[in-house]
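[1] Compute the structure for the input listed below.
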Amino acid sequence: MMGIFDHFLKGPSWGVHPDDHKRPAADAPLRLFPTPERVFMPLQQHVGGAARPVVLVGQKVLKGQLIADAQGNISAPIHASVSGTVLAIGEVTAPHPSGLPFKAITIESDGDNRWIDTEPLADPLSAAPEEIARRAGLAGVVGLGGATFPSAVKFALGKRLKVGTLIVNGGECEPYLSSDDRIMRDFPEMVVDGARLVMHAIGAKEALVGIEDNKPEAIAAMRKAAQPYPEVKICPVPARYPMGSDKQLIQTLTGKEVPSDARAAEVGVLVHNVSTCASVHKAVRLGQPLVERIVTLNGGAIATPGNVYAPLGTMISELLGFVGLKSEPSRLILGGPMMGTPLQHDRIPIVKGASGILAFDAAEAFVPDEGPCIRCGSCTKACPMGLLPLEMAARIRHGDFEAAEDFQLSDCISCGCCAYVCPSHIPLVQYFSHAKGELMTAERAKLRGEATKRLAEAKAARIERENREKAEAAARRKAEREAAKAAAGAPASASPEQAQGASA
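    Below you'll find the model as predicted:
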């Protein structure tokens, strides 16, 4: 089996190889977080429409009970991560750099963690593929690698486009993070079974599990779990960032290149994260919705870095208190250091896509001053998408965002490789994010303008039509009046009696 992938061991020419900082956190035994007194369940934990609350303040709920239902074609339901009482339906700070609030359901735990009555599927591999997708959708399963796209929608797309290969993403290329590593080490059977269930749901014939070669324990555990299933192949890949990005992993494992304007499913491949597969296993085999996950807690400010299995909605401050702090964090990040979300404070709940919480000390958080571009081309060599970051940045500096788009700015995956290798410490990703936002704003303004123009044209056409109809109606009434007058002024015809009298 290794022979198939020997040519990958040479390593790709794109990307970067930062210090991974994964140990000792990755090697520390998985810890179970004690039931929090309260959880805060955001209604927006996924791509698409926010979930709609279906519980009331004061209502008793069980663990796993539906508390907010999906809205729209792309959405996901939310379930209680503890048993207890609904205290409030209000606002909490969003896990976003803006620190703006968003709606959440607050539940006070009763400490019992009483589960709802679950309905496992006895023989899921004999069930209709649509049943696997339905149960994953009802369980609120979304992409746990960070994208948080509703999995059931992805299953339907894969089934419709007749995907032949499932790629299970165990790359976890972001430095500091090891939650996927731990789930493969501690629950490899769940991951493999979940992959087989996803294969059944989408009609795939094989599953390629891509794991970076800096995770030997995970590779060994997954190989042992997959041994009875030849259709599930464990494929070590070079540890190089951003190997965990879908397009890069697809190209590495299959040789297929996904066009910039296409989805992976259109080239016969679908990608799901290892933690997502484990959640599909729990949703189908156990009937349990997605209410908890493994979260990496790492960084120089943390006393005992490691991975914690915690209920969704747990406050980050409580997780940091659980592992302890050596010093006040100089910087907090939700996710990894390359593509994660900077946080303004720790009074924020973890959500489905929270793979890790990083608490950096002053040395890790230090950012050198930006210097001038020396046009060394390092950013171009590192870009995994084959873009020209220095050319895009030059246009953006002058406010010419459309010219930056001419260099395929929209293909940028914001991985941060270009900024990482830049000797002048230019924050290139910030440039590109700013430009994308400006282009999106301009596009929205354009669409609003076009919509306004269409409405104005429709109104003018309606007024013209109404005026024409009024004129036609007035002309008809005038013609009718004139006809009536003409009829009234004409001499009446003589009756037969009058005609006889006249002749006598």
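
[2] make it CA atoms for all contacts and neighbour counts henceforth
    Noted.

[3] what residues does stretch 200-211 touch?
    With C-alpha atoms under 8 Å, 6 or more residues apart in numbering as the test, stretch 200-211 has contacts from 125, 128-133, 155-156, 158-159, 162-172, 195-196, 199, 218-219, 231-237, 249, 253.

[4] I have a second one here; can you model it like the first so I can compare?
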Amino acid sequence: MFADFDLVMEKLATKNLWDFPGGVHPHGYKTLSNTSPIANVSLPEKLYIPVKQHIGVDSELIVNVGDYVKAGQALTQSHSPFAVPIHASSSGKVVDISNHVAAHASGLSEKTVVIELDGLDAQYELHPLLDYTKYEKTDIVEAICQAGISGMGGAGFPTHLKSNSNKPVEFLIINGVECEPYISADDRLMREHAWQIRQGIDVLVHLLAPKQVIIAVEDNKPDALETMSIACQQQENYQVVSIPTKYPAGGEKQLIQVLTSREVPSNGLPIDVGCLMYNVGTCFAIADAIIEGKPLTKRVVTLTGKALNKPQNVWALIGTPVSHLLKHAEYSPTEQTYPRIIMGGPMMGFTLSSVQVPVVKTTNCLLSPSEGELPNIEDERACIRCSACADACPVSLLPQQMFWYSKAKEYETAEEYNLFDCIECGACAYVCPSEIPLVHYYRIAKSEISQQKIEKEKAEKAKIRFETRNDRLLKEKKAREEKHRLAAEARQQAMKSDTNAKDKIAAALARAKAKKAAQHADADTSVVPADTKVDDKKAKIAAAIARASAKKAAAAKKTTQNTSENAPTSTNVNAETPEVKAKNNESESAEDKKKAKIAAAIARAKAKKAKAKETKNNDE
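    You can find the predicted model right below:
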């Protein structure tokens, strides 16, 4: 059960704050860089601006190689709420869009826009919201998004998402602690630009309507504490609070615990306990975006370490190569046995693989330690099980066990020891007498586990797509079968209800057959087979022969009759009379004609039969 609002306000008034477990007190080395004002740096020859510089998704490029761009001009855009655009930090020509070494511990490359500067620093058209209180809150949130602002304390979470919370906010916490050694960027920013930070806080108050605003500053920054108190003295619900110097008091969860005694759940967010937190650098960028209309194109970077002859804080353009800043601070490589540049502080930073790495939105420090100033990774020795790491852990974890299982790649067991609750503050590595880079092992393990989860999610999605497709095809098949079944039942029902249906169907089939037969008959008429023609010819020849034979027989009969008439009269009683002979001749002539007709009929029948056979063969 965390403290309620009234108890928190009482504690703040009496300056009797809470504490968090563990923590360490490393030497600060702040005075190396915080004694001089923030300096400007000359323009580099080229800017290397990574497309993605925040937690979330990539944006889409809207420029091409050869385009001329001005300072503040957007280079990307996206409709995703988890993306923010990047902008050209100065004017020049886009000469390349390719992979370039990234500001990451892995040293891998990522898509980068390379701009060759023209030295003019021409500015793109700005659109400030001077009287932002007259605008809709959604317009203000959109302006913050389009300005490309993400958390500048190191996390890089898109600011517009945090500023669009629908949950009630009790405490708006402004983080000016900057607890890590060497880094003094926020310290100098608060000293020199307290009023603009206050303007950014005012914008957030307008959007979130919190009950109380708490500006937290470590007690080792008295000048920053004073300037912020003066800037906020006119606001009754703004309270500047000094907190004890202890690392990592600037961690989000630790600072909330110090100020309110509320503990953020393991998988929760600060809003779950009624709090929201912003870095002072983020507030400065919000004021720039809303009051001035300027997108995020530069930030304060601490250049420090005993290998630099002129350590200081500078305004660095986003995309400036580290080599250009080191040259400005007069980097002396002779102070190191081998070149070593750390981006970030000694506790949470990482060693760069190349000095061509560009400054990004989360870059707050470049540390160049001299020989012996910081321990080397090569000095790692075996763990002696002293438990000093567990005593220093501000999250009350067991770093020793997490180290063993992470190194052995037994990731499931490492997760059981709450590996992902580790904030990677480096307190465990700082106190380790064996100088084991514990955070290094944790980061590798987290990366491997995250990659395995991504692959598993991809496999699960592919499986779901496959099963969904099979289910869809099966449903479509069943739907077709059901449709056919219903159609068949409808036809059967129609046949039962209509008594003449069968007759109609039979008549339709008969008409179809008749039509088909007529089509075949037409085809047979147009093309007569050769065999049929031969049979017809034979029949005609046979008929002609039959007629000729009948004609010859008739002629012979007539000749015989004439001879008989001319011969002497016989007294034979059996002799035929002329009438009898004529009848006989007529009878024979009729019989011959009949035979001829029969022969012709047979011939025609044969021809017809042959034709019918041919038609049948064609049909088959």
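
[5] quick one on the thing from earlier: could you tell me which of the contacts of stretch 200-211 of the first structure belong to strands?
    With strands defined by DSSP state E, the entries of these inside them are 165, 166, 167, 168, 169, 170, 232, 233, 234, 235, 236, 237.

[6] Just the closest of those to residue 245 of the first structure, please.
    Of all these, residue 245 of the first structure sits closest to residue 169, with 8.6 Å by C-alpha to C-alpha.

[7] got the ones in strands among the contacts of stretch 200-211 of the first structure as JSON lines, with neighbour count columns?
    Formatted as JSON lines, these follow (neighbours: other C-alpha atoms under 10 Å):
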{"residue": "165", "neighbour count": "23"}
{"residue": "166", "neighbour count": "27"}
{"residue": "167", "neighbour count": "26"}
{"residue": "168", "neighbour count": "30"}
{"residue": "169", "neighbour count": "26"}
{"residue": "170", "neighbour count": "29"}
{"residue": "232", "neighbour count": "25"}
{"residue": "233", "neighbour count": "21"}
{"residue": "234", "neighbour count": "25"}
{"residue": "235", "neighbour count": "24"}
{"residue": "236", "neighbour count": "24"}
{"residue": "237", "neighbour count": "27"}
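
[8] Between the residues you listed, which sits nearest residue 378 of the first structure?
    Of all these, residue 378 of the first structure sits closest to residue 237, with 23.5 Å by C-alpha to C-alpha.

[9] Aligned to residue 304 of the second structure, what sits in the first structure?
    With TM-score structural alignment as the criterion, the equivalent of residue 304 of the second structure in the first structure is residue 298.

[10] Report the separation between its match and residue 480 of the first structure.
    Per C-alpha to C-alpha, to the nearest Å, residue 298 of the first structure is found 89 Å from residue 480 of the first structure.

[11] before we move on, what about residue 420 of the first structure?
    Between residue 420 of the first structure and residue 480 of the first structure the distance is 84 Å, computed by C-alpha to C-alpha.

[12] What's residue 196 of the first structure aligned with over in the second structure?
    Aligning on TM-score structural alignment places residue 196 of the first structure opposite residue 202 in the second structure.

[13] State the number of residues packed around residue 422 of the first structure.
    By the other C-alpha atoms under 10 Å criterion, the neighbourhood of residue 422 of the first structure contains 23 residues.

[14] Contacts only, for it.
    378, 379.

[15] per the alignment, it corresponds to what in the second structure?
    Counting by TM-score structural alignment, the partner of residue 422 of the first structure is residue 432.

[16] Assign residue 180 of the second structure to helix, strand or coil.
    When states are read from DSSP: H, G, I helix; E, B strand; the rest coil, the local structure at residue 180 of the second structure comes out as coil.

[17] Sorry, wrong one. I was asking about residue 429 of the first structure.
    Three states are possible here, and by three-state DSSP the one that applies to residue 429 of the first structure is helix.

[18] how close does it sit to residue 240 of the first structure?
    Plainly put, residue 429 of the first structure is 19 Å away from residue 240 of the first structure if you go by C-alpha to C-alpha.

[19] Likewise for residue 430 of the first structure?
    Taking C-alpha to C-alpha as the measure, residue 430 of the first structure falls 22 Å from residue 240 of the first structure.

[20] again, but for residue 428 of the first structure
    Relative to residue 240 of the first structure, and taking C-alpha to C-alpha, residue 428 of the first structure is found at 20 Å.

[21] Residue 218 of the first structure - how many residues pack around it?
    For residue 218 of the first structure, the neighbour count with other C-alpha under 10 Å is 23.
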